[in-house]
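*Asks:* Structure of the sequence below:
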Amino acid sequence: MSTAVDDTPQQSRRKAPLSDRARSERNLGWLLSGPAFLVMLAVTLFPILYALWNSLFQFRLTDPEGRRFVGLQNYATALGDELWWKATGVTAVITLITVVVELVLGFLIALLMHRVVLPRKTLRTIVLIPYSIVTVVSAYAWLYAFRVDTGFVNYWMNTLTFGAFGEGFNWFGSFWPAVFVISLSEIWKTTPFMSLLLLAGLAQIDGAMEEAAAVDGAGFWQRLWKVVIPNMKAAVMVALLFRTLDAFRIFDNPFIMTGGANETSTLSMVVYRQTIERMDIGLGSALSVLLFAYVVLIALVFVKGFKVDLTEGK
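*Replies:* Here you go, the predicted model:
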């Protein structure tokens, strides 16, 4: 009796063998997506391998004849530099702030777009406007809005506080105010992207499940936590993964707004300065590989942490 009881869970966890139809559909999927997958693999794999190869050399464009093999010395130099770890901390702070706020706001906007019936297309078009603006353009707009000499934010803050705020406050003169403006600009621009991904998850939820929960007496918050969110776990994971990876590679906003002043340099800015401005291809390639390793690690943490089978959509 005990043996039968112990074996039942193991048998239930075993996956059923694929049918002939499922096997043929899977093979057809690989056949159709295979060429595109190979092209994408070649396009992305070559730069990665080339950067990895260059990272093993001391190589400056200003001294092409001085190229020599140094092994892992560039990685030791990068990891031993305090600037790299400061940039890692700044990037992590901005990523955490923006992704968390965007998740909350994006979910609220997605709920609104999902519930509204009449002006649904108009509402979705309006929501997408910030995301359609080029990042450089939006970054300059936020820069001019918060600058002491050209901005209107200080004027309105001073007006609303009856002169207590002061019009001479320099938002980019210290670390946390600058991070606040950078994060705010990121949230304004990319929250629509988050909301669209979450809206796709909401659209996959069977309305009958919510109706059944309402009939059983569940309130709005109970239906939200017990029915809606658990059934859109895959959409939440994809939204968080995409936005976290994108936010961790942030470059435009801090580069335009602060230029890295007051210790606001991000990882992408460090890589840019080393590779483009100093033309140090060897060390710059090592920094690029380390940034790529960060991105891969983040992706693995999300996929393993959420434990979502995207092939089954749950």
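*Asks:* C-alpha only now, for contacts and for neighbours.
*Replies:* Noted.
*Asks:* separation between residue 94 and residue 180?
*Replies:* The spacing between residue 94 and residue 180, counted by Cα to Cα, to the nearest Å, is 9 Å.
*Asks:* Which one of these two is surrounded by more residues?
*Replies:* A direct count of neighbours by other Cα atoms under 10 Å for residue 94 and residue 180 places residue 94 higher, at 21 against 16.
*Asks:* Helix, strand, or coil at residue 290?
*Replies:* With DSSP: H, G, I helix; E, B strand; the rest coil as the basis, the three-state label of residue 290 is helix.
*Asks:* To check against the first, give me the structure of this:
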Amino acid sequence: MLAVTAYPIAQAIYESLFKFRLTDPDAREFNWLGNYAVILTDGVWWQAVGVTVFITAITVAIEAVLGFALALVMHRALTILRPVLRTAILIPYAIITVVSAFAWLYAFDINTGFFTTWFSWVPGISEDTNMFGSFGSAVTVIIISEIWKTTPFISLLLLAGLAQVPEDLQEAAKVDGATWWQRMYKVTIPNMKAAIMVALLFRTLDAFRIFDNVFIMTQGSQGTEVVSFLAYRQTISRLEIGLGSAVSVLLFLCVVLISITFIKLFKVNLASARGEG
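*Replies:* Below you'll find the predicted structure:
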């Protein structure tokens, strides 16, 4: 773990303190926090953060609802149908992200896509509509592809949480006359709070680091550049190792902040949830 995580993080922090362009290695000079000052005072960074937060918030919210619904279906399905349902639901998640992104690109592309032809009857959409020609439509396609791909991940984690809800509590609530919604709010959700926190935390961290779909579909055009793509553009495209490393470190700090926020917000004792205390 130290070899594959701690060392790269430390190396990125170290490189971020230098003004260093790969095409001019001899001009490398210690810059202290200068790279961070450049990034944090640049509107491009804040726009990328805004787009990333927007995509993350929308996708995680929708995936949480759909994932919970799918988890309920799988949990209540007949024993003979459960393996089939779980396999079918997990197929999108099993597909490599790059392959999935290309599939959605071809489906919505103005030249190769079938979406605009099939849905030309919808107001605002015609066969000549370029779905990647504006921010609104492009980010919508990215969000849809993310939801399709990763909702099974949340549903699987929530299914594990549903399995931990004691059936005797459900039966007792029924005897007391509680409705389905009351049982859900008072019994089911409180007893799977740890699973909900883990599912939302993992998915939020993953969504905040979105890269593949943006890289394949838009290359950051039409204002769809996210933080991960900004780091890629600075490091790989422009060969600005110092600035790119600084963006990566800031992304890492954002991920840490998100993790702390979730843990503090949910106030879940994971040791107790595992039955260890």
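*Asks:* What would you report as the TM-score here?
*Replies:* Scored by TM-score structural alignment, normalised by the length of the second structure, the superposition of the two chains gives a TM-score of 0.96; 273 aligned residues with a Cα RMSD of 1.2 Å.
*Asks:* follow-up on the earlier one: quickly list what's touching both of residue 94 and residue 180 of the first structure.
*Replies:* Residues touching both residue 94 of the first structure and residue 180 (Cα atoms under 8 Å, 6 or more residues apart in numbering): none.
*Asks:* Could you tell me where stretch 61-68 of the second structure falls in the first structure?
*Replies:* Under TM-score structural alignment, stretch 61-68 of the second structure corresponds to residues 100-107 of the first structure.
*Asks:* List the contacts of that stretch.
*Replies:* By Cα under 8 Å, 6+ apart, the residues outside stretch 100-107 of the first structure that reach it are 187, 190, 191, 192, 193, 194, 195, 196, 198, 199, 240.
*Asks:* and these as a markdown table, adding neighbour count?
*Replies:* Listed next are these as a markdown table, based on neighbours: other Cα atoms under 10 Å:
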| residue | neighbour count |
| --- | --- |
| 187 | 22 |
| 190 | 22 |
| 191 | 25 |
| 192 | 25 |
| 193 | 20 |
| 194 | 26 |
| 195 | 27 |
| 196 | 21 |
| 198 | 28 |
| 199 | 23 |
| 240 | 21 |
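*Asks:* how many neighbours does the counterpart of residue 147 of the first structure in the second structure have?
*Replies:* In the second structure, the residue paired with residue 147 of the first structure according to TM-score structural alignment is residue 109. Neighbourhood size, residue 109 of the second structure [other Cα under 10 Å]: 19.
*Asks:* With the one 4 residues further on instead?
*Replies:* By the other Cα under 10 Å criterion, the neighbourhood of residue 113 of the second structure contains 18 residues.
*Asks:* got it, and the one 4 residues further on?
*Replies:* Per other Cα under 10 Å, the neighbour tally for residue 117 of the second structure reads 15.
*Asks:* Name the nearest residue to it, sequence neighbours excluded.
*Replies:* In this structure, residue 117 of the second structure finds its nearest non-sequential neighbour in residue 127, 5.1 Å apart by Cα to Cα, 6 or more residues apart in numbering.
*Asks:* Can you classify the counterpart of that neighbour in the first structure as helix, strand or coil?
*Replies:* Mapped onto the first structure by TM-score structural alignment, residue 127 of the second structure lines up with residue 167. Under the three-state scheme (three-state DSSP), residue 167 of the first structure adopts coil.
*Asks:* re the thing from before, farthest pair in the contacts of stretch 100-107 of the first structure?
*Replies:* The most widely separated members of the contacts of stretch 100-107 of the first structure are 187 and 199, with 17.4 Å between them, by Cα to Cα.
*Asks:* Mind telling me what element the one residue sitting closest to the centre of the second structure is part of?
*Replies:* Compute the mean C-alpha point of the second structure, and by Cα atoms, centre = their mean the closest residue is residue 207, 1.5 Å away. According to DSSP states H and E, residue 207 of the second structure maps onto helix 193-208.
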